[in-house]
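Visitor: Pasted the sequence and its predicted model underneath.
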Amino acid sequence: MADFGYFLSSEEHSPPELVDQARMAEQAGFDALWISDHYHPWNDQQGESPFVWTVIGALSQAVSLPVETAVTCPLVRTHPAVIAQAAATSAAQLGSRFRLGVGTGEALNEHILGDAWPEASVRLEMLEEALQIIRKLFTGEQTSHRGRHYTVENARLYTLPDQPVPIDVSAFGPQAAEVAGRIGDGLITMMPDAAFVERFRRGGGGAKPVYGGLKVCWGSDRHEAVRTAHRLWANEQLPGELAQILPTPRHFEQASELVTEEQVAASVPCGDDPDAHIEALTAFVDAGFDTVYVNQIGKDQQGFFDFYRSKVLPQLGD
């Protein structure tokens, strides 16, 4: 059976709220935590976007669950040498309970310093070079690097965990799945697609772990839950590469006007029917995922955790 984790949404919640949710997740019986790494929320309705590394420090003291970024982009906004230091420090705090999830990012977060936003194939190339730098620095040796995209000069990490931090790679397209299989210690993806998982494994992933995530909106009134999911996360239903190229929350709000409540209702488990939530999670298990992370949309986090503790997680553990 797969493990089940909770996905902390930095786009929706303040640092104290995220720490409280982590405690509730542990008490409810979840096995692990993901936390998103954003500079901006996707839209102004979500309304938050704290610095993830500060929150991870708080999580290390608040809970005993494993923590992973889902996901950090080490390409443009933050140099990979700085990400290496942040990840190493997080792992020193959390021990073997920290994993670094990385991906090629979105213009929404990465354009803020005025840098050009590369096309997807270039970003994959940058990601591979970034991981080379990060892994060199994880050795604790003095590192210099002069590559196509990055320069590092006489850098050395002094605060390190006992073992190098595992690095999982987020992927959505076929080429990215193969790159993840070749350079990652695991795969992160958001669709329960068995063929995609198999492509990752054939591309070099082998028996490496596969992690997936989804959003739900628990609530006693399903129609209200659908409205909440639509108001806060309609952007999840945008097609193609829009999520990677739109530069501001306002642009996402404009594009999301094309997304209907019916589309959200068809894609996001909403309401308080345990079978609907269990079916959505089981789809990932059946597709070969090792851990599935679920995020509750909206403010009623305690109600969600009570529901999953009593009605959902016990059935998934059978």
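Guide: In hand now; what should we look at? Residues are numbered from 1 along each chain as shown.
Visitor: make it CA atoms for all contacts and neighbour counts henceforth
Guide: Fine.
Visitor: Could you report the neighbour count for Thr291?
Guide: Other residues near Thr291 come to 21 when the count uses other Cα atoms under 10 Å.
Visitor: what ranges do the helices span in the protein?
Guide: Using DSSP state H, the helices found in the chain span residues 15-28, 52-62, 80-94, 107-110, 120-138, 174-183, 194-200, 222-233, 242-245, 249-256, 261-267, 274-286, 301-307, 313-316.
Visitor: Report the buried residues of the fifth one.
Guide: Looking back up the chat, that one is helix 120-138. By 16 or more other Cα atoms under 10 Å, the buried positions in helix 120-138 come out as 120, 123-124, 126-131, 133-138.
Visitor: do the first one as well
Guide: Of the residues in helix 15-28, those with enough neighbours to count as buried (16+ other Cα under 10 Å) are 15, 17-26, 28.
Visitor: putting a second one here so we can go through both:
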Amino acid sequence: MTDYGYFLSCEEHSPADLVEQARMAEQAGFTRLWISDHFHPWNDAQGQSPFVWSVIGALSQVTSLPVETAVTCPIMRLHPVVTAQAAATSAVLLDGRFRLGVGSGEALNEHILGDHWPQASVRLEMLEEAVQVMRQLFEGGEVSHHGKHYTVENARLYTVPAEPVPIDVSAFGPNATELAARVGDGFVTMTPDADAVERFRRGGGGNKPVLGGVKVCWNPDRDEAVRTAHRLWANEQLPGELPQILPTPRHFEQASQLVTPERVAEAVTCGDDVDAHVAALQAYAEAGFDTVYVNQIGPEQRGFFDFYRTKVLPQLTD
């Protein structure tokens, strides 16, 4: 059975709103939570970007659902040692109901300290070393590490959960998928790509969980939903490596001018057609995903949760 979780968007919502959405998600019948980890939003219209680890602390006090970052980049802005401490504390607060989703990041968030933004192959190399360091720290002993990209001296986490934090690796191409299969406890991706799932499982992922995310925009007025999705998330339709290399929200706004409302309407489930929402999520189940996380674009959060509680989730979980 595929599980269905809710995807909290730090790019769009304040800390208080994210906490309230977590409450509503649990009441609506979602079984898990994802939460994004950004320094910047993708564009100014999204308008938020709280520090994810503070929000996770608040979530631990209001929900019984498992929580996972989707995803954290532990290679530049946050050193893997600092990421490991944040993840371990989150797991303790959540009584072990925390998973760390990691990826190789975007310049949008990671170049802010003035460091050189490496090419994709180097970032994947850095990510693999970062995962190695974090796994050592989760064991609770003293760690010293002198690697190609990171130096750690006499580091020990004193606040650790009973079991090491699982680390799921995000991937969108073959090389990253092979890395996820090799070093991850699970595989994170954002499209219902059965071939990628099979590549992960063949490459060493076996029966480890495959996790996916999908954005929708519920609104009784489909045209209004399309306008909202286009205004806030046109950047999702940018091709290739652009999302990884553009450095500021302003650059994403400039590039997103090339994305038409019609393109967004084709790519994003908009409106209140129950069958369309069900089909969007079933595509992930049919591709072999274990969990699908749904994100509602825009301000119509309460209506979305009522819609999914009464009409969508019952069709998916019967």
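Guide: Looks like it arrived, so ask away. None of the values given here were measured: they were computed from a predicted structure.
Visitor: Name the nearest residue to the residue sitting nearest the centre point of structure 1, ignoring sequence neighbours.
Guide: When Cα atoms, centre = their mean is applied to structure 1, the residue found nearest the centroid is Ala70 (2.0 Å). Take Ala70 of structure 1 and drop its neighbours on the chain: the residue closest to it by Cα to Cα, 6 or more residues apart in numbering is Ser36, 4.9 Å away.
Visitor: any idea how far Glu262 of structure 1 is from that neighbour?
Guide: 26 Å (Cα to Cα, to the nearest Å).
Visitor: try Thr151 of structure 1
Guide: Counting by Cα to Cα - Thr151 of structure 1 and Glu262 of structure 1 are separated by 48 Å.
Visitor: Ok, Val285 of structure 1 next?
Guide: Distance, Val285 of structure 1 to Glu262 of structure 1, using Cα to Cα: 26 Å.
Visitor: And for Leu59 of structure 1, nearest residue in space, chain neighbours not counted?
Guide: Closest to Leu59 of structure 1 by Cα to Cα, 6+ apart is Val19, at 6.0 Å.
Visitor: what's the counterpart of the one you found in structure 2?
Guide: Taking TM-score structural alignment, the alignment pairs Val19 of structure 1 with Val19 from structure 2.
Visitor: from what I can see that match touches Val62, true?
Guide: Yes. The pair Val19 of structure 2 and Val62 qualifies as a contact (Cα atoms under 8 Å) at a distance of 7.4 Å.
Visitor: before we move on, back to that, out of the buried residues of helix 15-28 of structure 1, who's nearest Tyr6 of structure 1?
Guide: Lowest distance from Tyr6 of structure 1 to the buried residues of helix 15-28 of structure 1 (Cα to Cα) belongs to Ala25, with 6.4 Å.
Visitor: ok, now which ones touch the residue nearest to Asn43 of structure 2 when sequence neighbours are not counted?
Guide: Residue nearest to Asn43 of structure 2 in three dimensions, not counting chain neighbours: Pro249, with 4.3 Å by Cα to Cα, 6+ apart. The contact partners of Pro249 of structure 2, taken as Cα atoms under 8 Å, 6 or more residues apart in numbering, are 40-44, 108.
Visitor: Max pairwise distance over the residues you listed: which two?
Guide: Top of the distance list for those (Cα to Cα): Asp44 and Leu108, 12.7 Å.
Visitor: Neighbour count for those two, which is higher?
Guide: Neighbour count, other Cα under 10 Å: between Asp44 of structure 2 and Leu108, Leu108 has more, with 21 against 16.
Visitor: okay, now the residue lying closest to the more buried one once chain neighbours are set aside: neighbour count?
Guide: Leaving aside its sequence neighbours, Leu108 of structure 2 sits nearest to Pro247 (Cα to Cα, 6+ apart; 4.4 Å). Per other Cα under 10 Å, the neighbour tally for Pro247 of structure 2 reads 20.
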